[in-house]
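Trainee: Kindly generate the corresponding structure for this input.
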Amino acid sequence: MAATIKITLKRSPIKRVKNQKLTLEALGLTKLNKTVEHNVTPQIMGMVAVVKHLVTVEE
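Mentor: Below you'll find the predicted structure:
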């Protein structure tokens, strides 16, 4: 069974660089306080690292 994490968008992507906006969209985060659940993979953790200042992560 794969471990999962919950990612919640806490800060607005307005006035952020394009790669951060695209990363949030790829994670499925489109609105503030929206929470998505993903399996823990190196790809997902790399995406979270790019936008760590905009999201909160729960294991």
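Trainee: going forward, measure contacts between C-alpha atoms and count neighbours the same way
Mentor: Fine.
Trainee: which residues in this protein form helices?
Mentor: Counting by DSSP state H, one finds helices in the chain at the ranges 18-27, 42-50.
Trainee: Any idea which of these gets closest to M1?
Mentor: For M1, the closest of those is helix 42-50, at 16.2 Å, according to Cα to Cα.
Trainee: Give me the number of neighbouring residues for R16.
Mentor: 11 (other Cα atoms under 10 Å).
Trainee: Second input sequence below; structure requested for side-by-side comparison:
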Amino acid sequence: MSKQIKIKLTKGLVHCTARQKENVKSLGLRKIGQTVVRDDTPVYRGMIDKVRHLVTVEEAD
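Mentor: Sure, this is the predicted structure:
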């Protein structure tokens, strides 16, 4: 089984660029405070890196 990470949206998308909004949407996040669990792959890590000021990341159990 691959590692998994928890991604939580901590800030709003009001003053973000369209590209950042699309990245957050692609991660599966819609509302502030929402948390999703995803596989720890380079694809997801790249998307997280682009919006790292909007989300928090931690290892999933």
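Trainee: who are the neighbours in contact with the nearest residue to K31 of the second structure once chain neighbours are set aside?
Mentor: Distances taken as Cα to Cα, 6 or more residues apart in numbering place L9 nearest to K31 of the second structure, at 7.1 Å, with adjacent residues excluded. Listed by Cα atoms under 8 Å, 6 or more residues apart in numbering, the contact set of L9 of the second structure reads 29, 31-35, 54-56.
Trainee: mind listing what T35 of the second structure touches?
Mentor: For T35 of the second structure, the contacting residues are 6-9, 29, by Cα under 8 Å, 6+ apart.
Trainee: Just the ones of those in strands?
Mentor: Here DSSP state E is the test, and those give 6-9 as lying in strands.
Trainee: Among these, which one sits closest to H15 of the second structure?
Mentor: Taking Cα to Cα as the measure, H15 of the second structure lies nearest L9 of those, at 14.7 Å.
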